[in-house]
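In: pasting the structure only:
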């Protein structure tokens, strides 16, 4: 994909993500998409996303998670929630997005403030692969009631 097409797709995806527009999120994702999470959170206690042993979520499950399940399981949505895109770098079919989420952890009531870096691969007008980097220890300390 061309850089400008990738940028448009990622911007559309983030707009849909922040407004919980599930139909547009689905349009932005390949049917066989792979979401690679940090291995340290693979089915970890206190984390909302269920992955395989390598920290991956694939296909339709990605849509279910990103369409609100993860956010609703992880955060108290009666409290303020913010997803702030801080930087976006796009070249060809790749995009790198730095973002910050602030919220209240549902399981503990503790404040959640974490930085993320996402690397997206886009093909044929959709996101085909997404790789997440974040402070998994910070997330665990905020979300895990046993900490």
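Out: Happy to help now that I have it. These figures come from a predicted structure and were not determined experimentally.

In: C-alpha only now, for contacts and for neighbours.
Out: Noted.

In: what segments of this structure are helices?
Out: When assigned using DSSP state H, the helices of the chain occupy the ranges 3-18, 22-28, 60-64, 70-74, 136-143.

In: by how many degrees do the longest strand anywhere in the chain and helix 136-143 diverge?
Out: When the chain is parsed with DSSP state E, its longest strand is strand 111-123. Counting by axes from the mean of the first three to the mean of the last three Cα atoms, to 10 degrees, strand 111-123 points 130 degrees away from the direction of helix 136-143.

In: how distant is strand 111-123 from the center of its chain?
Out: 6 Å (Cα atoms, centre = their mean, to the nearest Å).

In: for that strand, name the packing helices and strands.
Out: In this structure, strand 111-123 makes packing contacts with strand 94-104, strand 126-134, helix 136-143, judged by 3 or more Cα pairs under 8 Å, 6 or more residues apart in numbering; DSSP states H and E.

In: structure two is appended below for comparative analysis:
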């Protein structure tokens, strides 16, 4: 695929995310894509595969939000298999705190789908507002376990 086509995919993803629609992103990734969160905070790690990314990153993350998460692309640059997106997020957590992170995503494409997403952001905001990753993950899993035992 061309850089322009890849860039159009990211434009479509963020046009949908401005409305809170995450389905376009889900349809635009390889089943085995990788999400890397570099840095030195508790959330910094690599998540591999669509199932693991939903189970270990997106599920726990979105469980913290009281309002619908929206995001908008401020700038997009595409070259070859890569698209770089400067993004602004907008959401309130269940604790009533704003989690309006500023991001720089580097998306790598393969065969017209996202094969890798690298997320750079304000890791201090991540820790202050979202909390420790392992605690969030454990609480999320405990809620899932409790929900399934009550069925």
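Out: Great, that's in hand. Predicted model only: the values in this text are computed from it and were never measured.

In: so which of the helices and strands packed on strand 111-123 of the first structure gets nearest residue 112 of the first structure?
Out: When those are ranked by distance to residue 112 of the first structure, counting by Cα to Cα, first place goes to strand 94-104 at 5.0 Å.

In: which bit of the second structure covers the closest one?
Out: Aligned using TM-score structural alignment, strand 94-104 of the first structure spans residues 82-92 in the second structure.

In: and stretch 122-133 of the first structure, by the same measure?
Out: Counting by TM-score structural alignment, stretch 122-133 of the first structure falls onto residues 109-120 of the second structure.

In: any idea how far stretch 122-135 of the first structure is from the chain center?
Out: What separates the centre of stretch 122-135 of the first structure from the centre of its chain is 9 Å, taken as Cα atoms, centre = their mean.

In: for stretch 62-72 of the second structure, that is, sorry about that
Out: Averaged C-alpha coordinates place stretch 62-72 of the second structure at 11 Å from its chain's average position (Cα atoms, centre = their mean).

In: how many neighbours does the closest residue to residue 93 of the second structure other than its chain neighbours have?
Out: Taking Cα to Cα, 6 or more residues apart in numbering as the measure, residue 93 of the second structure lies nearest to residue 65, with 4.1 Å between them; neighbours along the chain are not counted. The burial count assigned to residue 65 of the second structure is 19, neighbours taken as other Cα atoms under 10 Å.

In: can you check residue 40 of the second structure too?
Out: Neighbours of residue 40 of the second structure under the rule other Cα under 10 Å: 10.

In: residue contacts, the nearest residue to it once chain neighbours are set aside?
Out: If the residues on either side of it in the chain are set aside, residue 40 of the second structure comes closest to residue 123, at 7.9 Å by Cα to Cα, 6+ apart. Residue 123 of the second structure is in contact with 39, 40, 41, counting by Cα atoms under 8 Å, 6 or more residues apart in numbering.

In: can you lay out those as a markdown table showing distance to residue 61 of the second structure?
Out: As requested, the contacts of residue 123 of the second structure are arranged in a markdown table below (distance: Cα to Cα, whole Å):
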| residue | distance to residue 61 of the second structure |
| --- | --- |
| 39 | 17 |
| 40 | 18 |
| 41 | 15 |
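
In: which non-adjacent residue is nearest residue 73 of the second structure?
Out: Nearest in space to residue 73 of the second structure, with sequence neighbours left out and distances taken as Cα to Cα, 6+ apart, is residue 87 at 4.4 Å.

In: so how far is residue 48 of the second structure from that neighbour?
Out: Residue 87 of the second structure is 22 Å from residue 48 of the second structure, where distance means Cα to Cα, to the nearest Å.

In: buried residues, the helix ranked longest in the second structure. List them.
Out: Ranked by residue count, the top helix of the second structure under DSSP H comes out as helix 133-149. Buried residues in helix 133-149 of the second structure, counted by 16 or more other Cα atoms under 10 Å: 133, 136, 137, 140, 141.

In: adding distance to residue 74 of the second structure, write those residues out as JSON lines.
Out: JSON lines is the format used below for those (distance: Cα to Cα, whole Å):
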{"residue": "133", "distance to residue 74 of the second structure": "27"}
{"residue": "136", "distance to residue 74 of the second structure": "29"}
{"residue": "137", "distance to residue 74 of the second structure": "30"}
{"residue": "140", "distance to residue 74 of the second structure": "31"}
{"residue": "141", "distance to residue 74 of the second structure": "34"}
